[in-house]
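Trainee: Have a look; sequence and predicted model below, questions after that.
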Amino acid sequence: MKVLVMKRLLPLITLLLCVNALPCQSSDIKEIQWDNLIPKLPAQDNPLAGLSEEEVDFIEYIIYLREFLPKEVTPENQEYYDEVNNALPELQKKDIDVDKIIADRRNRNSAVNTELDNQEIKLAGYLLPLDLSGNAVTDFLLVPYVGACIHTPPPPQNQIVYAVSATPTPYEVDELFKPVSVTGRLQVKSSSKELYLSDGSSDINIGYSLSVDRIEAYRP
């Protein structure tokens, strides 16, 4: 009787042993770098090719003023507006269209990698609270370098992630731009968030959102 039972159980035992011997499946979490958030785009001709370094520096300066000067002309910024208005006609004579360069850069900087949509990812970066009034955060910006979005032009929106904790437990932050590693579900989702600074506020355009399951301290 025992022999008969063992014969009948032998296939099942063999199957269980085989299953237990299988290697563990790899995690579905994809560890990515900031470059992975930038989609592969067709090569584009450089409109400043062939110019001297001094000419390029001047044009980049005019582009910066054109893009980031306040819309309202004031006595404080009148000098910069005059620089731009004097430079644009001269640049147009050289077939350099500053506004087109700005528009092309914005289009490329807003492009996102749709292949990462709804993927479970892990990404290291620097945590920037949207509200700087407290030490505990449940939502924040994740940026690729220290100083991003504060007193400088923000990174391209495909280099900014709006992160929201999937749990109500806040994450304690004892410094600005705290290096962290975050894990969660990434979504391709454009948005704009208001970042409150000590000297005012600023609207930040964002290309991704992340539902955060885990936040860990990170050492760059």
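Mentor: Perfect, thanks for sending it. None of these values were measured; they are calculated from a predicted model.

Trainee: contacts and neighbour counts: CA atoms only from here.
Mentor: OK.

Trainee: in the lengthiest strand in the chain, what counts as buried?
Mentor: Using DSSP state E, we find that the single longest strand of the chain is strand 178-197. Neighbour counts using 16 or more other C-alpha atoms under 10 Å place 178-188, 190, 195-196 of strand 178-197 among the buried residues.

Trainee: out of those, which one sits closest to residue 89?
Mentor: Within the buried residues of strand 178-197, proximity to residue 89 (C-alpha to C-alpha) peaks at residue 190, which comes in at 35.0 Å.

Trainee: the strands in this protein, which residues?
Mentor: Taking DSSP E to define them, one finds strands in the chain at 30-31, 119-129, 136-137, 139-143, 161-165, 171-172, 178-197, 200-217.

Trainee: Run through who's touching the first one.
Mentor: Under the criterion C-alpha atoms under 8 Å, 6 or more residues apart in numbering, residues 119, 120, 121, 122, 123 lie in contact with strand 30-31.

Trainee: ok, structure two:
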Amino acid sequence: MLLSRRQMISAAAASAALPRLASASTVMEITWDDLIPPGVPYSEIIGQGEIDEINDTWNPIYDENANKLNPLLNGTRIKMPGYIVPLDLNTKGVTSFILVPYVGACIHTPPPPPNQLVYVTTENPWPGDDLWEAVWVTGHMKHETQSTEIAETGYTLTAEAMETYVW
């Protein structure tokens, strides 16, 4: 079977577009360490703190490293594990929350630095009775600072899918 010149050019153009389409749907599985920019050690994002003797709490004071974000993640489709700290909770479940690296972060302790917190929104609510379970969240991540009543976050994630994290 002989192909015309037009058919060969169309086939070449279509095959050239395939890698771009495949990469657009590729999900990068990341961990919390990946949120820190390459070359910045975790020990340098914690910062100093001060004791609030009146309220018996420790208030972290973060330096510029706590706000540095990983440039490789901006605009990337990712999948990451974490725990939910609900912000918007209704009878159907949670529609916005802060994804945190460990249970109790932001609730009973001072919040982690902004580059260790992800503000997540989802159209498909996560059930309110599963808030203590670790979850996988898949979606598009952006560098976008959010200020909430709980903490400052360095990343935002629009969730496409969520599932229980199985060890």
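Mentor: Arrived safely, thanks for sending. Because the structure is a prediction, the values reported are computed rather than measured.

Trainee: Can you tell me what residue 55 of structure 1 aligns to in structure 2?
Mentor: By TM-score structural alignment, residue 55 of structure 1 lines up with nothing in structure 2.

Trainee: Tell me who's in contact with residue 55 of structure 1.
Mentor: Taking C-alpha under 8 Å, 6+ apart as the contact definition, residue 55 of structure 1 lies against nothing.

Trainee: For ChimeraX, what selects the buried ones among the contacts of strand 30-31 of structure 1?
Mentor: In ChimeraX, selecting the buried portion of these, with burial taken from 16+ other C-alpha under 10 Å, looks like this:
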select :119,120,121,122,123
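
Trainee: Now render the contacts of strand 30-31 of structure 1 as a markdown table, adding distance to residue 16 of structure 1.
Mentor: What follows is the contacts of strand 30-31 of structure 1, written out as a markdown table (distance: C-alpha to C-alpha, whole Å):
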| residue | distance to residue 16 of structure 1 |
| --- | --- |
| 119 | 32 |
| 120 | 31 |
| 121 | 33 |
| 122 | 34 |
| 123 | 37 |
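
Trainee: so which of the contacts of strand 30-31 of structure 1 would you say is closest to residue 37 of structure 1?
Mentor: residue 123 (10.3 Å).

Trainee: who touches the closest one in this structure?
Mentor: If a contact means C-alpha under 8 Å, 6+ apart, then residue 123 of structure 1 has 31, 32, 33, 34, 181, 182, 183 as its contacts.

Trainee: Make JSON lines out of those residues and add distance to residue 54 of structure 1.
Mentor: Supplementary listing: the contacts of residue 123 of structure 1 in JSON lines, determined by distance: C-alpha to C-alpha, whole Å:
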{"residue": "31", "distance to residue 54 of structure 1": "41"}
{"residue": "32", "distance to residue 54 of structure 1": "37"}
{"residue": "33", "distance to residue 54 of structure 1": "34"}
{"residue": "34", "distance to residue 54 of structure 1": "31"}
{"residue": "181", "distance to residue 54 of structure 1": "40"}
{"residue": "182", "distance to residue 54 of structure 1": "42"}
{"residue": "183", "distance to residue 54 of structure 1": "44"}
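
Trainee: And for the residue mapped onto residue 107 of structure 1 from structure 2, the neighbour number?
Mentor: Here residue 107 of structure 1 is matched to residue 64 in structure 2, going by TM-score structural alignment. The local packing count at residue 64 of structure 2 equals 9, with neighbours defined by other C-alpha atoms under 10 Å.

Trainee: Residue 99 of structure 2 too?
Mentor: Neighbouring residues of residue 99 of structure 2 were enumerated by other C-alpha under 10 Å; the total is 27.
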